[in-house]
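*Asks:* build me a model from this:
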Amino acid sequence: MTSEQSTPSAPEAPETASPRRAGIRYALGRAVATPLARMVYRPHIEGRENVPRSGAVIFASNHLSFIDSMAIPVAAPRPVHFLAKSSYFEGTGLSGAASRVFFTSVGAIPVQRGGGQAALDALDLQRQLLEEGLAVALYPEGTRSTDGRLYKGRTGVAFLALQTGAPVVPVGLIGTDRVMPVGAKMPSVKERVTVRFGAALDLSAHGPASSGRARRQATDEIMAAIHALSGQELAGVYNEPPAAGPIEKIKQVLPHERR
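*Replies:* The predicted structure follows:
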């Protein structure tokens, strides 16, 4: 695959978002939610000893269900942050307040979703979290797999790892798509989830973050580790959203680096 060799432009920090440390609300939410979720869903957790207990770390996982971002923090032996749509924090009334409390308590940080500047802002926010020595969870596929296959990884995770020096812990999630399939409003308690943490990856040998080749090779190493943990069928292509028009269709087939 041809990848661009130019250095990604350094995104400016978003004006309205800032990294937030695990405060009292998160600590209380984690203390309540983690044992409750483990009691209800009885997850199989493997490889917790592979997770560094301190310092920056990136959890790079396959993505099958909405609850993946809850499964990883519940299973991990340390606090984990992930980015969530800002709309989850903007509701009004009792339901809006409940949504804000829930997502904050599980380590979610609001961001504007989308491409262009929004994507660069999200990348920069994740870098700030890592520079604070925190743990973040990311999905190299970019979006959920609706057919259960493992899609090609985008290079944003590798870029962050190479730029910050943070190790990458690959994660294989199994069964989250059965617990809460796409379109389901509530998770099922009849199914069990398996969360597998692989050995931490030091990707620095691939080269600097400014190298497109290094980003691509590091991404392929991450995806190979995820595949070994999840056992999914490989799709061999990117998980692209439906093209909105003819220009987007052309852009999807042209050689370019997916971030």
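*Asks:* CA only for contacts and neighbour counts going forward, please
*Replies:* Noted.
*Asks:* which SS state does residue 137 fall under?
*Replies:* Secondary structure, DSSP: H, G, I helix; E, B strand; the rest coil: residue 137 is strand.
*Asks:* contacts only, for the nearest residue to it once chain neighbours are set aside.
*Replies:* Once flanking residues are discounted, residue 137 sits nearest to residue 59: 4.5 Å by C-alpha to C-alpha, 6 or more residues apart in numbering. Residue 59 makes contact with 135, 136, 137, 138, 168, 169, 170, 171 under the criterion C-alpha atoms under 8 Å, 6 or more residues apart in numbering.
*Asks:* ok, residue 59 to residue 37 distance?
*Replies:* According to C-alpha to C-alpha, to the nearest Å, residue 59 stands 20 Å off from residue 37.
*Asks:* hang on, residue 177 in a strand?
*Replies:* No - with three-state DSSP as the criterion, residue 177 is assigned helix and is not in a strand.
*Asks:* just to revisit the earlier point, quick check: the residue nearest to residue 137 vs residue 39, distance?
*Replies:* Here residue 59 is placed at a distance of 23 Å from residue 39 (C-alpha to C-alpha).
*Asks:* neighbours around residue 146, how many?
*Replies:* Residue 146: 14 surrounding residues under other C-alpha atoms under 10 Å.
*Asks:* one more: residue 133?
*Replies:* Using other C-alpha under 10 Å, the number of residues around residue 133 comes to 15.
*Asks:* and this one, so I can compare the two:
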Amino acid sequence: MWYLLFKYVVIGPVLWVIGRPRITGMHHIPKSGPVILASNHRAVADSFFLALMVRRRMTFVAKAEYFTRTGLEGWLMRWFLTAVGQVPIDRSDADAAAGALRTAERILREGGIWGIYPEGTRSPDGRLYKGKTGVMRVALMTGAPVLPVVMTGTERVNPRGSRRLRFGRVGITVGAPLDLARFAELAQDQRVVRAATDQLMAELHRASGQEYVDEYARRDHPAAV
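*Replies:* Purely as a prediction, here's the structure:
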């Protein structure tokens, strides 16, 4: 109930006015059944605009830090993120991260939509960074289709370091499912998972036009402050 309330009554109307979002490729998203939407990541608002424009309910993973803040503000943040379908992922501990991926597997096996940012964090400088392999590990284990998603304009509507939204134009492009057939039989091989991840990032690079950086995005990057 809270998800729909936030989407259509509380937050959605504001996002429509501020970002004037438009989406193409919606027909690639199946009306039912599991699917992974793997997107580039330009701003915190990416998740909100994507959830607004996709008709089906989505579940994302969010930084665990958002769920561990103290006081009234921390409680409100946890309640809000849970209400809008986000689950925490601790990026500092491999076992905790594996737990988040197990949660993603459960979401998909129940026929849901899992939204994920393969870069693992927002781009610190507008470029596209090397993808982490978790998304493709889950995809190959569950057989869920992976749709590359390109977000544009959110970095202007929701600038890094600012809590205020600015007027702009948000674009969302949903691509066709990736062909992962050649990887399926060797899904446990880390080199195969890496190759599948690189294919995903190559498609995001092609569709977004962002400059590609063959290294992981760092949260301590000077531009990330």
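*Asks:* how close are the two chains, by TM-score?
*Replies:* With the length set by TM-score structural alignment, normalised by the length of structure 2, the two chains reach a TM-score of 0.87; 219 aligned residues with a C-alpha RMSD of 2.2 Å.
*Asks:* now the residue nearest to residue 137 of structure 1, what's its secondary structure?
*Replies:* Classified using three-state DSSP, residue 59 of structure 1 is strand.
*Asks:* residue in structure 1 matching residue 214 of structure 2?
*Replies:* Mapped onto structure 1 by TM-score structural alignment, residue 214 of structure 2 lines up with residue 236.
*Asks:* wait, doesn't its match sit right on residue 151?
*Replies:* Yes - using C-alpha atoms under 8 Å, residue 236 of structure 1 is in contact with residue 151, at 6.1 Å.
*Asks:* so which of the two has more stuff around it?
*Replies:* residue 151 (25 against 11).
*Asks:* contacting residues around the spatially most central residue of structure 2?
*Replies:* Central residue of structure 2 (C-alpha atoms, centre = their mean): residue 116, 3.1 Å from the mean position. By C-alpha under 8 Å, 6+ apart, the contact set of residue 116 of structure 2 is 36, 37, 38, 39, 60, 61, 135.
*Asks:* quick one: map it onto structure 1.
*Replies:* By TM-score structural alignment, residue 116 of structure 2 lines up with residue 138.
*Asks:* and the spatially most distant residue from the centre of structure 2, how far is that from residue 77 of structure 2?
*Replies:* When each C-alpha in structure 2 is compared with the mean C-alpha position (C-alpha atoms, centre = their mean), residue 71 comes out farthest, at 27.4 Å. Remark: distance between residue 71 of structure 2 and residue 77 of structure 2 (C-alpha to C-alpha) = 10 Å.
*Asks:* ok, residue 223 of structure 1 - contacts?
*Replies:* 140, 152, 153.
*Asks:* whoops, I mixed them up, residue 195 of structure 2
*Replies:* Here residue 195 of structure 2 is in contact with no residue (C-alpha under 8 Å, 6+ apart).
*Asks:* can you tell me the helix or strand for the counterpart of it in structure 1?
*Replies:* Superposed on structure 1 with TM-score structural alignment, residue 195 of structure 2 falls opposite residue 217. Under DSSP states H and E, the secondary-structure element containing residue 217 of structure 1 is helix 212-230.
*Asks:* in that helix, what's buried?
*Replies:* 212-227, 229-230 (16 or more other C-alpha atoms under 10 Å).
*Asks:* by how much does it deviate from structure 2 on average?
*Replies:* Compared with structure 2 after fitting, helix 212-230 of structure 1 has a mean deviation of 1.6 Å; criterion: mean C-alpha distance after the TM-score superposition for structure 1.
*Asks:* whereabouts in structure 2 does the helix or strand following that helix align?
*Replies:* Downstream of helix 212-230 of structure 1, the first helix or strand assigned by DSSP H and E is helix 246-253. Aligned by TM-score structural alignment, helix 246-253 of structure 1 corresponds to no residues of structure 2.
*Asks:* other residues contacting helix 246-253 of structure 1?
*Replies:* So helix 246-253 of structure 1 is contacted by 240, 243 (C-alpha under 8 Å, 6+ apart).
*Asks:* likewise for stretch 145-160 of structure 2?
*Replies:* So stretch 145-160 of structure 2 is contacted by 18-19, 28-29, 34-46, 139, 164-178, 200, 203-204, 207-208, 224 (C-alpha under 8 Å, 6+ apart).
*Asks:* make it 6 Å
*Replies:* Stretch 145-160 of structure 2 is contacted from outside by 35-40, 42-43, 165-178, 208, using C-alpha atoms under 6 Å, 6 or more residues apart in numbering.
*Asks:* what about the helices in structure 2?
*Replies:* 2-5, 12-19, 46-53, 71-83, 94-109, 134-142, 154-157, 190-208 (DSSP state H).
*Asks:* as a markdown table, those with distance to residue 124 of structure 2 would be great.
*Replies:* Shown next, in a markdown table, are the helices of structure 2 (distance: least, C-alpha to C-alpha, whole Å):
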| stretch | distance to residue 124 of structure 2 |
| --- | --- |
| helix 2-5 | 29 |
| helix 12-19 | 21 |
| helix 46-53 | 14 |
| helix 71-83 | 23 |
| helix 94-109 | 22 |
| helix 134-142 | 21 |
| helix 154-157 | 11 |
| helix 190-208 | 16 |
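*Asks:* nearest to residue 123 of structure 2, out of those?
*Replies:* Closest to residue 123 of structure 2 of those, according to C-alpha to C-alpha: helix 154-157, at 9.8 Å.
*Asks:* start and end residues in structure 1 for that closest one, please.
*Replies:* Taking TM-score structural alignment as the measure, structure 1 aligns residues 176-179 with helix 154-157 of structure 2.
*Asks:* quick one: the matching stretch to structure 2 mean distance?
*Replies:* Following the fit onto structure 2, the mean deviation recorded for stretch 176-179 of structure 1 is 1.4 Å by mean C-alpha distance after the TM-score superposition for structure 1.
*Asks:* so what's residue 58 of structure 2 up against?
*Replies:* Contact partners of residue 58 of structure 2, counting by C-alpha under 6 Å, 6+ apart, are 113, 114.
*Asks:* trace it over to structure 1, please.
*Replies:* Aligned counterpart of residue 58 of structure 2 in structure 1: residue 80 (TM-score structural alignment).
*Asks:* how close does its match get to residue 72 of structure 1?
*Replies:* Distance, residue 80 of structure 1 to residue 72 of structure 1, using C-alpha to C-alpha: 8 Å.
*Asks:* and the aligned partner of residue 21 of structure 2 in structure 1, how many neighbours?
*Replies:* Matched by TM-score structural alignment, residue 21 of structure 2 corresponds to residue 43 in structure 1. Residue 43 of structure 1 has 19 neighbouring residues, counting by other C-alpha under 10 Å.
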